[in-house]
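Undergrad: got a predicted structure plus its sequence, pasted below:
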Amino acid sequence: MAYRLELPEKVSSIHNTFHISNLKKCLSDESLVIPMKELQLDDKLNFVEEPVEVMDREIKQLKQSRIPIIKVRWNSKRGPEFTWEREDEIHAKYPHLFSIITSSSIKSRDEISVRGGDYNNP
């Protein structure tokens, strides 16, 4: 047995017929429902989530290199979501985030070393 769904125009490229073996029981929670007009989908029908702000910054120490990483807050429809990302990759994709950062909000490596602290544990 199969079900054919009537999908909104925005997601019309999704195949609309599902075999019953692919369906699973779902107990709906009304607080988790997202209106279609609020969803942003790319051409492959993935959710588009944008970074909102940089929350923190660290240096990841590897054996022979140091990699700057940042904690990013995303505008996820699934609730607040934070991830650690490579600073250079986020800066390349979303340079506008770094114009928001003030020098007082994130400590530089020089500030920490002048105070005599460890950069990873200020």
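TA: Structure received.
Undergrad: only C-alpha atoms for contact and neighbour calcs from this point on.
TA: OK.
Undergrad: just checking, residue 71 touches residue 59?
TA: No - between residue 71 and residue 59 there is no contact under Cα atoms under 8 Å: 11.2 Å.
Undergrad: included below, for side-by-side comparison, is a second structure:
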Amino acid sequence: QKSYADKHRKSLEFQPGDHVFLKVSPTRGVRRFGIKGKLSPRFIGPFEILDRVGEVSYRLALPPQLSHVHNVFHVSLLRGYKYHPLHVISYPLDQIRADLSYVEEPEAILDRQDRVTRKKTIPFIKILWRNHPEREAT
């Protein structure tokens, strides 16, 4: 099993001055694992790598809004990025917790349907989440 995993593992190495994205995980009340699509982990950034700490961890230059988060991260939490100064990415820095998660809050109810089974009526509600476009409503 180890040999199979080693064949498919890619070794990531970054140099000081490279830019990377940082993995954060959204939470909606209960943490959900194994769900694909829009509930999959998201990345924020790009952040510049200041230096390498140990064999598999890097120190990042985080903005002041993320001062409550420790600035050394394992390579598994990073994704490479070819830096271009015209790229602009917005994300809610003030809502990110120390464990790199943030709370998803509902903004509006878009639709409601009642589906009837044999003995029960199940309500289906389509919710627009804050910081997401309408096409990602669930």
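TA: Arrived safely, thanks for sending. Everything numeric here is computed off the predicted structure, so don't read it as measured data.
Undergrad: any idea what the TM-score is?
TA: TM-score of the superposed chains, computed with TM-score structural alignment, normalised by the length of structure 1, equals 0.45; 80 aligned residues with a Cα RMSD of 3.3 Å.
Undergrad: circling back: shared neighbours, residue 71 and residue 59 of structure 1?
TA: Taking Cα atoms under 8 Å, 6 or more residues apart in numbering as the contact rule, residue 71 of structure 1 and residue 59 have no neighbour in common.
Undergrad: in a helix, residue 6 of structure 2, correct?
TA: Yes - according to DSSP: H, G, I helix; E, B strand; the rest coil, residue 6 of structure 2 belongs to a helix.
Undergrad: I'd like to know how many residues surround it.
TA: 10 (other Cα atoms under 10 Å).
Undergrad: what's the burial count for residue 86 of structure 1?
TA: 18.
Undergrad: which strand or helix spans the spatially closest residue to it that is not a sequence neighbour?
TA: Using Cα to Cα, 6 or more residues apart in numbering and skipping the chain neighbours, the partner closest in space to residue 86 of structure 1 is residue 69 (4.5 Å). Assigned by DSSP states H and E, residue 69 of structure 1 belongs to strand 66-74.
Undergrad: and the contacts of that strand?
TA: 49-61, 80-88.
Undergrad: could you redo the last one with a cut-off of 10 Å?
TA: For strand 66-74 of structure 1, the external contacting residues (Cα atoms under 10 Å, 6 or more residues apart in numbering) are 49-61, 80-90, 97.
Undergrad: pretty sure residue 98 of structure 1 contacts residue 90?
TA: Yes - when contacts are counted by Cα atoms under 10 Å, residue 98 of structure 1 is listed as touching residue 90 (9.3 Å).
Undergrad: what touches both of those two?
TA: Both residue 98 of structure 1 and residue 90 are contacted by residue 54, under the criterion Cα under 10 Å, 6+ apart.
Undergrad: look at those two and report which has more neighbours.
TA: Higher neighbour count among residue 98 of structure 1 and residue 90: residue 90, with 18 against 13, using other Cα under 10 Å.
Undergrad: run through the neighbouring helices and strands of the helix or strand the more buried one falls within.
TA: Under the criterion of DSSP H and E, residue 90 of structure 1 resides in helix 87-93. On a contact count with 3 or more Cα pairs under 10 Å, 6 or more residues apart in numbering; DSSP states H and E, helix 87-93 of structure 1 meets strand 51-61, strand 66-74, helix 96-100.
Undergrad: kindly reformat the ones you listed as JSON lines containing distance to residue 17 of structure 1.
TA: Output for the helices and strands packed on helix 87-93 of structure 1, formatted as JSON lines (distance: least, Cα to Cα, whole Å):
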{"stretch": "strand 51-61", "distance to residue 17 of structure 1": "34"}
{"stretch": "strand 66-74", "distance to residue 17 of structure 1": "33"}
{"stretch": "helix 96-100", "distance to residue 17 of structure 1": "41"}
